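**Q** the following comprises the amino acid sequence and a computationally predicted model.
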Amino acid sequence: MTLPLPADAMVHALARRDFSVFLDLVFPTLNPGTPLARGWYLSAMVRALEDIADGSNRRLQITVPPRHLKSVMTTVAFPAWLLGRRPETRIICASYGQDLSAALSRNFRKVMNSAWYAQVFPETAGSIVRDTEADLATRQGGYRYATAVGGMVTGLGADLIIIDDLMKAQDATFPEARAKAQRFVDETLLSRLDDKRTGAIIAIQQRLHEDDVSAHLTVKGGFRHLDLPAIAIRDEIISLTHGRSHARRIGDVLNPARESREVLERIRAEMGGRAFEAQYQQNPTPTEGDYVRWDRIQFYDEPPERHALHKVVHSWDPAASTDPSADYSVGTVWGHDGASWLLLDVIRVRLAYADLLDRVRSERKRWRADVILVEKSSLGPALLEDLGRDMRCIGDPAHHAPSCMRLGADARLPKAERLYSSVERLYSGFAKLPREAPWLEALRREMLTFPNAKHDDQVDSVSQFLNWAIGRGGRNTLRGHARRDGPRPT
């Protein structure tokens, strides 16, 4: 006759194969006397991590608000569970600073050295041969190694890399800090995977900036993304453990027992809309920017044909580099329909000077432009010189454009002041944007995240045009006297 297992033994047996049960044992070890408040989102995170464990997924991003057990689950409990099941597993965990990395390591070692862990995974618990603040290793060759941005992992390989918040919230506005974190991912962490085919990467974080590590990894592609905003912004079905699912509806609060809608609104008021949208809503592009209110902008439905437009003006903000991380050369195309200036097109490219000149000329011909504005910086002076030759019919006849005036624009004000002084034109209907266009979303994101976006070239082109259009040059162009009365060519 087989006797039933004691309750503890049954739990331990379940914990060996079920990460959710294992987590139930981890939490009170780290938080004595505090029960684990289970929510459906924890089951969703467990399911995503179990897919990494069984090899059905190799790349995972989880974005979740602060204080939702992300580090305990992913950087403490999950490595302990993996090493228990396979003590030869090699894991590298990275965070933004050594203090955080060390604190997470201490919690991990507390789990690994607990009495119950020795009952759940006796082989692994009995095979620990190295136990330091940064490194716990087994005699089977497995380890969990902790590092931070800027730390060294030379000579170490990994089956799993866990990236847990590589930036502090207060550092996210600095391009240098974002670039440093991204370089650490590319040049230090990703190269550590022993087998690029089977090695896994987990990145768990809150969103901090449009150009943060999460965005950097998304651009690389291949990551499954479990996105858990505090307040749902879409209807979706989210997979849970044991074949279950959760239907989340727009407006649903992630954890109402801990952070109700009222609590979240108080947090929003205290920390500000932009920070709340990024860290709690996982949306670093809020519906309202610091300088632009998208809901106040005036829009038009269908662009007129070229023959119905009184004038067409191009506004160019050229850039000098073709490097993938460099600024873009941006041209915005504006047409006046008799009532308002309409934004008709946005050209956003990285081109060497000769190719950029060809593109400007082709757009001039395509739109039969009346005026081309060019910022007098970077490649601007050279571009103005060549376009001036075209206007005076000097050089190759194929490029002659006597009816198109080119004007140099001086950026006398700082970028923020230029936008702030011009954006009212979009609210009043003096200028309008299209309701639909393939380039509109990229423009919207840049305008709403300005001045914290990675790039601001579209903003510069738009504000350059709007400030010119309201002045004497723009007024004279509409009266048809730009050649005689407008700003002199430069």
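**A** Now that the structure is in, tell me what you want to look at.
**Q** can we go C-alpha only for contacts and neighbour counts from here?
**A** Fine.
**Q** determine the three-state secondary structure at Gly150.
**A** Secondary structure state of Gly150, per DSSP: H, G, I helix; E, B strand; the rest coil, is coil.
**Q** ok, the nearest residue to it once chain neighbours are set aside - how many residues close by?
**A** Once flanking residues are discounted, Gly150 sits nearest to Phe184: 6.6 Å by Cα to Cα, 6 or more residues apart in numbering. For Phe184, the neighbour count with other Cα atoms under 10 Å is 19.
**Q** can you list contacts of stretch 228-242?
**A** Identification of contacts with stretch 228-242 by Cα atoms under 8 Å, 6 or more residues apart in numbering yields 40-41, 43-47, 62-65, 245-255, 264, 280-282.
**Q** swap in 6 Å and give it another go.
**A** 43-44, 47, 63-64, 245-254, 280-282 (Cα atoms under 6 Å, 6 or more residues apart in numbering).
**Q** and if you look at stretch 82-92?
**A** Here stretch 82-92 makes contact (Cα under 6 Å, 6+ apart) with Phe121, Thr124, Gln140, Gly141, Gly142, Tyr143, Arg144, Tyr145, Ala158, Asp159, Leu160, Ile161.
**Q** make a ChimeraX selection of the buried ones in the residues you listed.
**A** A single ChimeraX command is used to select the members of the contacts of stretch 82-92 judged buried by 16 or more other Cα atoms under 10 Å:
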select :121,124,142,143,144,145,158,159,160,161
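**Q** OK, contacts around Thr63?
**A** Thr63 makes contact with Ile204, Gln205, Gln206, Asp227, Leu228, according to Cα under 6 Å, 6+ apart.
**Q** narrow those to just the buried residues.
**A** Among the contacts of Thr63, those buried by neighbour count (16+ other Cα under 10 Å) are Ile204, Gln205, Gln206, Asp227, Leu228.
**Q** just the ones of these in strands?
**A** Judged by DSSP state E, the buried ones among the contacts of Thr63 include Ile204, Gln205, Asp227 as members of strands.
**Q** structure B:
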Amino acid sequence: MALVRRKTPSIEISPQQLVEIDSPTADAIEREYCERRLINFLQRAWHVVEPKIPLSREGLWYMEAMCEHLEALYRSEILNLLINIPGRMGKSLTSVVFFPSWIWAIAPEFRFIFGSYSAYLSRRDSRQTRRVIQSSWYQRLWGDQFSLLGDQNQIERFDNNQSGYRIATSVGGLGTGEGASIIGVDDPHNIKQAESDTQREDALNWWDETMGDRLNNQRTGGKLIIAHRTHARDLSAHVLEQGGYTHLCLPMEYESDRSCFTKVRPRDAEVETKQEEDTGETLYCHDPREEEGQLMDPSRVGPPELERLQRSLGSYAWPARLQQRPSLREGGMIKLDWFPRYRVPLNHYDEIVQSWDTANKKGAQHAYSVCLTIGRTKGKDHLLHVFREKMNIPETQRTVKNMANTHWGPVSALLIENAASGVGIIQHLQADTTLPIIPANPTLDKETRMDIETPALEAGNLWLPEEAEWLPEFETEMRDFPSSRFMDQADALSQYLAWARQKVPTDWSMY
């Protein structure tokens, strides 16, 4: 099926000005405004489905990011789209209600099949779509483009007189027969089903086998998955492993090392870009947040609400459902029994190394600045001390200098991550001190960096004390990683382990 937009003149005028214009002209302007971009349509149609709940202006950025990717799917600029975003952020309304309604305003011949883990949810979204299309607002603007057929105007399926239709199904349904221009699933797993290997595999097989050949045109048709994460082996993980999906991933709290880049070009010309390592193609950033821990929409979920959500969901569920980084329930990446224990520190160490992970700002919502002090001798690495405080950059600079002369002697290597706040701290210390600064340049995400270093931990190369004031928090973060609330201690540890692994020893008798 050809993907053709109905051509209309481009008129730059805001919807607020429409009230000052006579009705026929105002309708033509509003129609052109809505057809131009899905986000425009969403803002104008919002009142139809949520007449009492205003659209959040603070959250408009992530809705626009979703809309830009959905538009690219409609234009066949991308063919497979995965969107991971927390629940209750308008993902269903945007993707399976407003999106098909907007396309029918432009190309009413399009055919859709949308599913969910629940037939109830699929029918709910189908009713909402029909509610938009049958509204007086929509009919006033596009009533002359198509009409719904009376003999196929049901909850599970409704057709229009231009050969388009929208079918609602559920995971496991739609055995044979129908195809579509775009197929999609909104939340393929519920929380309990995701914990069942059998039910989770059923959902994966349904997507691969039942829905896999439903596109009417395999060259131009689109596949859409939109969900919050539920399990480390859910459908999102499955298709990411298969490859070929554009992945828009927006966590509740901003994590700088997971900032989302895709091939879809945003309308904002000032957006940050980078080059894809394998192909050299330009990737565009879709998360405008800059501060670590910055929330998606503070008008809806601020720090107190987030804290309540985290307590309610628990340490296993909230990293998946809010941050889109699930872990396996049977344990994290690091096992506490990998760490041998020492009773008291040695009197002498051949080397004292400190590994710093520095934060940008001081505040309850920001990350900690962390320093691990490690004593090295004859192949044994003793973690001697963990410093962990929330500090601003000047405080961090002073603390790094003060801590460099330890109880066990001066440091022989001082590792500082050469990114974000660490860049300025390194420059300041190199200019003002003779400390043995070693800039560490991370190129991978937190989880991958630690994954590379886990063999050293599993081999028992890092010893922990039997008792220490800082030990419980360190053990908790290691046990829960990568689902920990904060991962600064883990970052500092993987940074040290990478340095130790790559270090060329000058005295081989130590090893």
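**A** Cool, the structure landed. If you're wondering where the values come from, they're calculated on a predicted model, not measured in any experiment.
**Q** now the TM-score, please.
**A** The TM-score (TM-score structural alignment, normalised by the length of structure 1) is 0.58; 313 aligned residues with a Cα RMSD of 3.2 Å.
**Q** reformat the contacts of stretch 82-92 of structure 1 as CSV; add distance to Arg192 of structure 1 and secondary structure.
**A** Conversion of the contacts of stretch 82-92 of structure 1 to CSV gives the following (distance: Cα to Cα, whole Å; DSSP: H, G, I helix; E, B strand; the rest coil):
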residue, distance to Arg192 of structure 1, secondary structure
Phe121, 27, coil
Thr124, 24, helix
Gln140, 19, coil
Gly141, 16, coil
Gly142, 14, coil
Tyr143, 14, strand
Arg144, 13, strand
Tyr145, 12, strand
Ala158, 6, strand
Asp159, 9, coil
Leu160, 9, strand
Ile161, 8, strand
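**Q** map His238 of structure 2 across to structure 1 for me.
**A** In structure 1, His238 of structure 2 lines up with His216, judged by TM-score structural alignment.
**Q** which parts of the stretch 101-250 of structure 2 are helices?
**A** 119-133, 136-142, 191-195, 197-205, 235-242 (DSSP state H, counting those that start in this stretch).
**Q** leaving out sequence neighbours, find the closest residue to the corresponding residue of structure 2 for Thr173 of structure 1.
**A** Superposed on structure 2 with TM-score structural alignment, Thr173 of structure 1 falls opposite Glu195. Spatial nearest neighbour of Glu195 of structure 2, excluding adjacent residues (Cα to Cα, 6+ apart): His231 at 7.2 Å.
**Q** for Pro65 of structure 1, same thing?
**A** Nearest-residue entry for Pro65 of structure 1: Tyr280, 4.6 Å, with adjacent residues in sequence omitted and distances by Cα to Cα, 6+ apart.
**Q** helix/strand/coil for Leu342 of structure 1?
**A** For Leu342 of structure 1, the assignment made with three-state DSSP gives strand.
**Q** next, count neighbours for it.
**A** Quick note: Leu342 of structure 1 (other Cα under 10 Å) scores 25 neighbours.
**Q** try Asp290 of structure 1
**A** Asp290 of structure 1 sits with 15 neighbouring residues when counted by other Cα under 10 Å.
**Q** Glu265 of structure 1 too?
**A** Using other Cα under 10 Å, the number of residues around Glu265 of structure 1 comes to 13.
**Q** what do we get in structure 2 for it?
**A** Glu265 of structure 1 is assigned Glu307 in structure 2 as its aligned equivalent, the criterion being TM-score structural alignment.
**Q** quick one, what contacts its match?
**A** By Cα under 6 Å, 6+ apart, no residues touch Glu307 of structure 2.
**Q** ok, now how distant is it from Pro482 of structure 2?
**A** When distance is defined by Cα to Cα, to the nearest Å, Glu307 of structure 2 is 19 Å away from Pro482 of structure 2.
**Q** how far away is His246 of structure 1 from Glu236 of structure 1?
**A** Applying Cα to Cα, one obtains 8 Å for the distance of His246 of structure 1 from Glu236 of structure 1.
**Q** please apply the same query to Val263 of structure 1.
**A** Counting by Cα to Cα - Val263 of structure 1 and Glu236 of structure 1 are separated by 24 Å.
**Q** what does Asp290 of structure 1 give?
**A** Taken as Cα to Cα, the span from Asp290 of structure 1 to Glu236 of structure 1 is 30 Å.
**Q** could you do Leu30 of structure 1 as well?
**A** According to Cα to Cα, Leu30 of structure 1 stands 33 Å off from Glu236 of structure 1.
**Q** do the same with Asp8 of structure 1
**A** 37 Å.
**Q** just confirm Ile204 of structure 1 contacts Ile62, I think it does.
**A** Yes: between Ile204 of structure 1 and Ile62 a contact is recorded at 4.7 Å, counting by Cα atoms under 6 Å.
**Q** tell me if Gly460 of structure 2 really is in a helix.
**A** No: for Gly460 of structure 2, which was evaluated using three-state DSSP, the result is coil, with no helix membership.
**Q** which ones are touching the aligned partner of it in structure 1?
**A** In structure 1, the residue matched to Gly460 of structure 2 (TM-score structural alignment) is Lys432. Under the criterion of Cα under 6 Å, 6+ apart, the contact partners of Lys432 of structure 1 comprise Gln298, Phe299, Leu342, Leu426.
**Q** corresponding residues in structure 2 for stretch 67-81 of structure 1?
**A** The aligned range for stretch 67-81 of structure 1 in structure 2 is 88-102, by TM-score structural alignment.
**Q** distance between the ends of that stretch?
**A** End-to-end distance (Cα to Cα), stretch 88-102 of structure 2: 21 Å.
**Q** next one: that stretch to chain centre, how far?
**A** Average the C-alpha atoms of stretch 88-102 of structure 2, do the same for its chain, and the two points are 18 Å apart (Cα atoms, centre = their mean, to the nearest Å).
**Q** and stretch 371-391 of structure 2, by the same measure?
**A** Relative to its chain's centre, stretch 371-391 of structure 2 lies at 32 Å (Cα atoms, centre = their mean).
**Q** then stretch 464-472 of structure 1?
**A** If you compare the mean C-alpha spot of stretch 464-472 of structure 1 with that of the full chain, they lie 32 Å apart, counting by Cα atoms, centre = their mean.
**Q** contact partners of it?
**A** Where contact means Cα under 6 Å, 6+ apart, the residues beyond stretch 464-472 of structure 1 that reach it are Ser315, Ser422, Gly474.
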